[in-house]
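**Student:** Here is the input, now give the coordinates:
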Amino acid sequence: MIAYIFSLIVNFILEVINKGGYLGVFILMALESCNIPIPSEVVMPFSGFLVHQKIFSLVVLAVIGALGNLFGSLVSYFIAFKLKDGVKGFFEKSKFFYHDYIKAENFFNRFGEKSILIARVLPIVRTYISFPAGFFKVNLFKFSIYTFFGSLVWSYFLAYLGFYLGENWQILEGYLRRFDYLILIVIVGILCYYIFRKIKEIKSRS
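**Tutor:** As a prediction, the model looks like this:
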């Protein structure tokens, strides 16, 4: 079932790029950064293959991909920005989570800009980093700069691999998907540890 759904997504991506060209790439990369499951690991390598076919330019393609990511990231940023006060009020009323909220806020005040740049070249994380950035009100100009250049590196890297592999570009998806799973396992592990720690803390106070 999952494989079938993924094949539908891949076919959709290929059709959008074939019909829309650079605009199609922009839209797909923007959708990915709006947290819609459109994997750039398919979008950019296939587009890189089209560079191999002399349909696209590698540099222009990377810039278009980065601009698409920036546009989608700004949408996510402003959604989180608008939700900040309501969510903050919830944490302020929670005696168990407010301390963690303050620590997260202090982290982003200190390292938020650098973490955005690093996150932009990490699968899975790169898609969702805009939410905490908007939530903790990272400087919008710096957020945009780091997002663009981090996404430019990511887009160029994937497009170049697709260009290099040519008709074999699809083998990339399998390798990159394994790395996605590794990142996901790490994230789930961290969340499980956090939940276990909070349960233990609640029991110790009761």
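**Student:** only C-alpha atoms for contact and neighbour calcs from this point on.
**Tutor:** Fine.
**Student:** Test my guess that Leu83 contacts Pro132.
**Tutor:** No: shown here, Leu83 and Pro132 do not form a contact pair, counting by Cα atoms under 8 Å, at 10.8 Å.
**Student:** okay, these two: which has more neighbours?
**Tutor:** A side-by-side neighbour count of Leu83 and Pro132, using other Cα atoms under 10 Å, places Pro132 first with 20 against 13.
**Student:** Give me the neighbour count for Asn11.
**Tutor:** 11.
**Student:** sec struct for it, please.
**Tutor:** helix (DSSP: H, G, I helix; E, B strand; the rest coil).
**Student:** And it, how close does it get to Phe46?
**Tutor:** Distance, Asn11 to Phe46, using Cα to Cα, to the nearest Å: 11 Å.
**Student:** How about the contacts made by the spatially most central residue of the chain?
**Tutor:** For the chain, Thr127 is the residue whose C-alpha lies nearest the centre (Cα atoms, centre = their mean; 1.4 Å). Going by Cα atoms under 8 Å, 6 or more residues apart in numbering, Thr127 touches Glu32, Ser33, Cys34, Asn35, Ser73, Arg120.
**Student:** Kindly recompute the last result at 7 Å.
**Tutor:** Neighbouring residues of Thr127 by Cα atoms under 7 Å, 6 or more residues apart in numbering: Glu32, Ser33, Asn35.
**Student:** Would you do the same for the sequence below? I want to compare the two.
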Amino acid sequence: MSTQTELTGVAGWAVDVMERLGGPGAGLIIAAENLFPPLPSEVILPLAGFTASQGTFTVAGAIAWTTAGSVVGALLLYTLGAVFGRERFRKVWGMLPLVTLEDLDKTEAWFERHGTKAIFFGRMIPIFRSLISIPAGIERMPLPIFVGLTTAGSLIWNSLFVVAGYQLGENWHVVEQYADVFQKIVLVAVVLFVGWFVVSRVRRMQRDRAA
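**Tutor:** Down below sits the predicted model:
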């Protein structure tokens, strides 16, 4: 590959793994991305498309293997939630500041109503796509439904980025720029929500003490 020497850091490492192991290497990296969100799929997936454009494997193979990797990673986190269990999780939650078991009960009720949507659309939201598998495991969402929704959501997300990387070839990094903007928007929204939650919760505690 003519550009391999120009790729450094995560990008260089990912391309090296995919060139050595082929499609399974792409799947392995994406499975790791589910377990370690700092490995950004917004970089790995376009690189899989770029590597496919160099003839290492086909674009269909890249999509299939990365989607399989997404499902494997999600299943590992689902298992973690199932093994950890609801009662242990409630004990840990009860020791956290600014939250109550009532909050957890409401969250569980919301997940019960909208769990399928959360799993499907969650696969397309940075960071959240990894974490959402844990409550699914805790709540013991039926495995066929969890796998089906995870596969469908991952297939859409992965296909967009892999095909974009394939079409752009050596300009794959253009995808990363747009994905980075999207991720920042999501993170800002999360920070604002957390800020609002903390302020409202502190005020509520102050009112309860005064009463």
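**Student:** if we go to the second structure, which of the contacts of Thr127 of the first structure are intact?
**Tutor:** Shared with the second structure under both residues aligned by TM-score structural alignment, their matches' Cα atoms under 7 Å, the contacts from the contacts of Thr127 of the first structure are Ser33.
**Student:** Where neighbours are concerned, which of the contacts of Thr127 of the first structure has the most?
**Tutor:** Among the contacts of Thr127 of the first structure, Ser33 has the most neighbours (other Cα under 10 Å), with 27 neighbours.
**Student:** That one is in contact with Leu67, isn't it?
**Tutor:** No: using Cα atoms under 7 Å, Ser33 of the first structure makes no contact with Leu67, being 10.6 Å away.
**Student:** all helices for the second structure, in order.
**Tutor:** 9-21, 23-35, 41-53, 59-84, 86-94, 101-122, 128-131, 133-138, 143-168, 173-210 (DSSP state H).
**Student:** so which of those helices is the most packed in?
**Tutor:** Stretch with highest mean neighbour count among the helices of the second structure: helix 41-53 (a mean of 28; mean count of other Cα atoms under 10 Å).
**Student:** Just list what that helix packs against, helices and strands only.
**Tutor:** Counting contacts by 3 or more Cα pairs under 7 Å, 6 or more residues apart in numbering; DSSP states H and E, helix 41-53 of the second structure is packed against helix 9-21, helix 23-35, helix 59-84, helix 143-168, helix 173-210.
**Student:** and the gap between the nearest residue to Gly153 of the second structure once chain neighbours are set aside and Trp157 of the second structure?
**Tutor:** Excluding its sequence neighbours, the residue lying closest to Gly153 of the second structure (Cα to Cα, 6 or more residues apart in numbering) is Phe120, at 4.9 Å. For Phe120 of the second structure, the distance to Trp157 of the second structure (Cα to Cα) stands at 10 Å.
**Student:** Aligned counterpart of Phe193 of the second structure in the first structure, please.
**Tutor:** Correspondence of Phe193 of the second structure to the first structure, assessed by TM-score structural alignment: Ile190.
**Student:** could you dump the contacts of Thr127 of the first structure to CSV with distance to Arg197 of the first structure?
**Tutor:** Below are the contacts of Thr127 of the first structure laid out as CSV (distance: Cα to Cα, whole Å):
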residue, distance to Arg197 of the first structure
Glu32, 33
Ser33, 31
Asn35, 29
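**Student:** Could you single out the nearest of the contacts of Thr127 of the first structure to Ile171 of the first structure?
**Tutor:** When these are compared for distance to Ile171 of the first structure (Cα to Cα), Glu32 wins out at 20.6 Å.
**Student:** ok, now how distant is Gly73 of the second structure from Asp180 of the second structure?
**Tutor:** For Gly73 of the second structure, the distance to Asp180 of the second structure - Cα to Cα - is 22 Å.
**Student:** cool, and Tyr78 of the second structure?
**Tutor:** Distance of Tyr78 of the second structure to Asp180 of the second structure, given as Cα to Cα: 27 Å.
**Student:** Same check on Arg20 of the second structure?
**Tutor:** For Arg20 of the second structure, the distance to Asp180 of the second structure - Cα to Cα - is 28 Å.
**Student:** follow-up on the earlier one: how about the helices and strands packed on helix 41-53 of the second structure, which one is nearest His114 of the second structure?
**Tutor:** His114 of the second structure lies closest to helix 143-168 among those, at 12.6 Å (Cα to Cα).
**Student:** Show me what that closest one is packed against.
**Tutor:** Looks like helix 143-168 of the second structure contacts helix 41-53, helix 59-84, helix 101-122 (3+ Cα pairs under 7 Å, 6+ apart).
**Student:** My read is that Phe56 of the first structure contacts Pro45, right?
**Tutor:** No: the pair Phe56 of the first structure / Pro45 is not scored as a contact, 12.0 Å apart, by Cα under 7 Å.
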